[in-house]
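[1] Return atomic coordinates for the entry below.
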Amino acid sequence: DQSDPRFEKWLNRSQNIYATHHMIAYVRLAHLDSKGDRSGEAEFRYDRYPDKIERITRNDVSFVRKKGKKWIQSDDWGETGEPAEPEALKLIQVVISYADLPLRTKGESRDRSQGAVVVRVVDQRKTKEGNEEIVFEQGREHQKPDLNYPKYTFFRYKDADPDDVVLSEFSGPVYESGGGKVQLDVRYDYLVAVKMEAITPAPSAPDKNASAEKAAGPTMGKSASLPPPISDKIYTFAQIEKQKAELKDKIVRIEIRYLLGEPSDLLGDGTQRYIVKDTSKGATPYGQVAFPREGLEKMGLANDPHREGPFTLYARVHVFPEKKAAAICVAIGTHVAVENRKATYSW
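    As a prediction, the model looks like this:
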C-alpha cells in the first residue's frame, strides 16, 4: 500500500504559503487518556505576520511580540503592554509549536506492530459553493479500526488548477513532550496582499474655482454608481468575518476606535492598510481597513493615525479569492447621500 504522492507536494506548498503570508491558526487542544477520552480543552488564536509581528489570543487576553522584541501582554497589537509572565511565556511556546506542528512534520508513530505509515485519501467532498475539500488520513499498513488517526484537509477552489490547494484543517492525536497524547485540532486561514480596484468617493467639497464640468467629472460619477449601504446597522469586524460570503462587495457601516501599528501601501498609490480596532466589546474587535490618502486627511488621521475615535466609516467588504481568507474593508467615505437607489459617498 503506497502513500498518495500528492500529500507531500500539497503540504510543502502549504508550508510556503503560510510562511510568506499573514497566517491565522485557530488551535484547540485537549488531553487524551488511555481510552482516548478528552479533558482540559483549551482554544487559542495565533496570528503571524512574516518577519513583523505575532499575536496569541485566548478569551480576552492577548500576547504580542514584534520582530526583535519580547512578548508582552497587550490588547492593541503591541502598541502598549506589560512583559509577559514566565508561565505565560511557556504557554505561548506550546501554542506556537502546536500551530506549526501539522505544517512542519509528517507526524510520529510509535506502535511498530501497525507497520509503516501510509497516507490515503479518505474523503473528497464539495462545499455548498462548489469548492473541493480533500481529506488525507495519515494511517498505517495494518491500522486498527477503533483508533483515531491524523487527518489533513486541503482546500481547492472549484475553478483552480489540480495542485492549487492549501492545508485548511488538521485533526488528530499528537504526542506531547512528556510522552502523553493530545488531541489537536487546527483550522488555518491566511491573508494576502492583493491588488484591488480602488474606489474613489466624491470630493467632500468641490473647488469653487473649478468648472461645473470638472466638479461633475469621473470621480463624482464613479461614486454615484455605488450601491447604498446594505443597512443602517453598525457591523463589527467579527460580524463581517462571520458573514463575509453574504457581505462580499457590499457596503457596510462600521465604527472604529483607533488604528494600530504601521500601515502598508496596499495599491502603490498611497492607499494605506491598517489593523483597526472597532468599538465593540467582543473578544475579536480587530479587522483590516484600507484607507485612501484623502480619507485619512479628512478624518485627521494623516498626521496622527493613532488618534482615538470613535469614527464612523462606510466601507466595501472585499473578500480575498483564497480559501477562507479573511475579509478587508475598503473605506469609501464617512458620509452618504442616497437618491434613486444610488449612493454618493464623501469624506
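[2] When you work out contacts or count neighbours from here on, use the C-alpha atoms and nothing else.
    Will do.
[3] and the longest helix for the chain?
    Among all segments of the chain classified by DSSP state H, the helix with the greatest residue count is helix 86-104.
[4] If we go by neighbour counts, what in that one is buried?
    Of the residues in helix 86-104, those buried by neighbour count under the rule 16 or more other CA atoms under 10 Å are 89, 92, 95-96, 98-99, 101-103.
[5] ok, of the residues you listed, which one's closest to Ser14?
    Sorting the buried residues of helix 86-104 by how near they are to Ser14, with CA to CA, puts Leu103 at the top with 7.4 Å.
[6] Could you report the neighbour count for the closest residue to that closest one other than its chain neighbours?
    Excluding its sequence neighbours, the residue lying closest to Leu103 (CA to CA, 6 or more residues apart in numbering) is Gln15, at 5.8 Å. Burial of Gln15 is recorded as 16 neighbouring residues (other CA atoms under 10 Å).
[7] Can you verify Asp146 is assigned to a helix?
    No - the secondary structure assignment for Asp146 gives coil rather than a helix, going by DSSP: H, G, I helix; E, B strand; the rest coil.
[8] How many residues are close by it?
    For Asp146, the number of neighbouring residues by other CA under 10 Å comes to 6.
[9] Then Gln288?
    Other residues within reach of Gln288, judged by other CA under 10 Å, total 18.
[10] compare with the first, here's sequence two:
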Amino acid sequence: MKFHLPALLCLVSVPVLMRGQDPNLAPDDLKNSREAFDKNHLIAQVNVPGKQLHYRYDRYAEVRRIQTDEGMEFAQPKGKAWRKSKDWGKTGTVIKGDKAAQLDNQAAIAEVPLAEPEDRDKTQGGPVWKLIDKTQENDIETFTYERSREKPRPDGVYPRFTFIKYKSDTDGKLLLYRFAGQLRMGDDVTPLQIQFGLMILLPATTVIEEVHPKKKSK
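    Sure, this is the predicted structure:
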C-alpha cells in the first residue's frame, strides 16, 4: 500500500469568535477539534514529566507515526504492524511484542484529551466546565478551561484544555492547542502535558502565487 504524503502543507488558521469565552461551549469546541484532527494531519508533542518521556506523535487518516527525542522513528500504516521506518511505514523493520505494545500505548496517550472522559467516580456528579484563564498577545488569544465536576473533591486535580483563536477568524470554532492533566499508568498517577498542532493538505491543483518585493530604484 502506498501513501502519498502532502507535497504542500500549511498551518491551519484556528477560527473562533467571542463565543470562546463561554465555558458551556467547551464541549462543542472539543468536538470540533476531534473532527478537524480526524480530517487532517494531527501533531501532538507529548510530555510525561514523571516518566521522563517526551515524543512527537503524528496522525493522518491512513498512517500514524512516533518520533523520539533520540531521533528514532516508528510508523504504523492503517491495519498494519508498526515499523521502524523513516518513510511513514512504507519500508522498515517490523516491530513486534512489547515494543509494539509500548508504541500502541504512546499513541493512545497522545489521544487522551480527544477521547470521551471515563467517569470513575459517579459521586462527583457530571462535568462542569470553568473558564480559568484568558490571554492575548498581538492577534492571538487563548482560552483555558478546566473540566471539573458538580461536586469536585477538595484535593482533586482536573484536566485543563487550552483553545486558541486568531483575531481574523470568523466561523466561531475553537481548536484545541494544549492539554494539562493526569495520566493513570498502572497504579501510578502522573502529570501529562500535550501541545497540539494541525496541518491541512492543500489540493494538488492549488496554485500558490509568490509575491516578490519590488527592487528599489538606484
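[11] list the contacts for the residue positioned nearest the centre of the second structure?
    With the centre of the second structure defined as its mean C-alpha position, the nearest residue by CA atoms, centre = their mean is Phe196, 3.4 Å away. By CA atoms under 8 Å, 6 or more residues apart in numbering, the contact set of Phe196 of the second structure is 42-45, 176-178.
[12] Tell me the residue in the first structure aligned with it.
    With the correspondence set by TM-score structural alignment, Phe196 of the second structure lines up against Tyr188 in the first structure.
[13] Tell me the mean distance between the helix or strand where that match lies and the second structure once they are aligned.
    When secondary structure is defined by DSSP states H and E, Tyr188 of the first structure falls within strand 181-191. After superposition onto the second structure, the mean distance of strand 181-191 of the first structure to its aligned counterpart is 1.2 Å, using mean CA distance after the TM-score superposition for the first structure.
[14] Give me the angle between that strand and helix 86-104.
    Angle between the axes of strand 181-191 of the first structure and helix 86-104 is 80 degrees (criterion: axes from the mean of the first three to the mean of the last three CA atoms, to 10 degrees).
[15] Please give the number of neighbouring residues around Ser168 of the second structure.
    Neighbours of Ser168 of the second structure under the rule other CA under 10 Å: 13.
[16] Check Asp75 of the first structure too.
    Here the count is done by other CA under 10 Å, and Asp75 of the first structure has 19 residues near it.
[17] likewise the one 10 residues further on?
    Other residues within reach of Glu85 of the first structure by the criterion other CA under 10 Å amount to 11.
[18] give the contact list for it.
    If you count contacts by CA under 8 Å, 6+ apart, then Glu85 of the first structure has nothing around it.
[19] gap between it and Ala42 of the first structure?
    To Ala42 of the first structure, Glu85 of the first structure is 19 Å away according to CA to CA, to the nearest Å.
[20] And the strands in the second structure, which stretches?
    When assigned using DSSP state E, the strands of the second structure occupy the ranges 9-11, 41-48, 53-59, 63-68, 73-77, 83-84, 93-94, 127-137, 140-149, 160-166, 175-185, 188-201.
[21] Lys214 of the second structure is nearest to which of the ones you listed?
    Judging the strands of the second structure by CA to CA, what sits closest to Lys214 of the second structure is strand 9-11, at 25.5 Å.
[22] against the first structure, where does the closest one fall?
    When strand 9-11 of the second structure is aligned against the first structure using TM-score structural alignment, it corresponds to no residues at all.
[23] That strand packs against which elements?
    Here strand 9-11 of the second structure touches strand 188-201, going by 3 or more CA pairs under 8 Å, 6 or more residues apart in numbering; DSSP states H and E.
[24] what separates the strand it packs on from the chain centre, distance-wise?
    Averaging C-alpha coordinates over strand 188-201 of the second structure and over its chain gives two centres that are 5 Å apart (CA atoms, centre = their mean, to the nearest Å).
[25] Show me which positions of it end up buried.
    The neighbour-count criterion (16+ other CA under 10 Å) identifies 191-201 as the buried residues of strand 188-201 of the second structure.
[26] And stretch 139-147 of the second structure, by the same measure?
    Buried residues in stretch 139-147 of the second structure, defined by neighbour count with 16+ other CA under 10 Å: 141-147.
[27] so that stretch matches what in the first structure?
    The aligned range for stretch 139-147 of the second structure is 130-138, by TM-score structural alignment.
[28] got the contact list for the matching stretch?
    By CA under 8 Å, 6+ apart, the surrounding residues in contact with stretch 130-138 of the first structure are 7, 117-127, 149-158.
[29] let's see it at 7 Å
    Outside stretch 130-138 of the first structure, the residues within contact range by CA atoms under 7 Å, 6 or more residues apart in numbering are 117-126, 149-158.
[30] Give me the buried subset of these.
    Among the contacts of stretch 130-138 of the first structure, those that count as buried by neighbour count (16+ other CA under 10 Å) are 117-121, 149-157.
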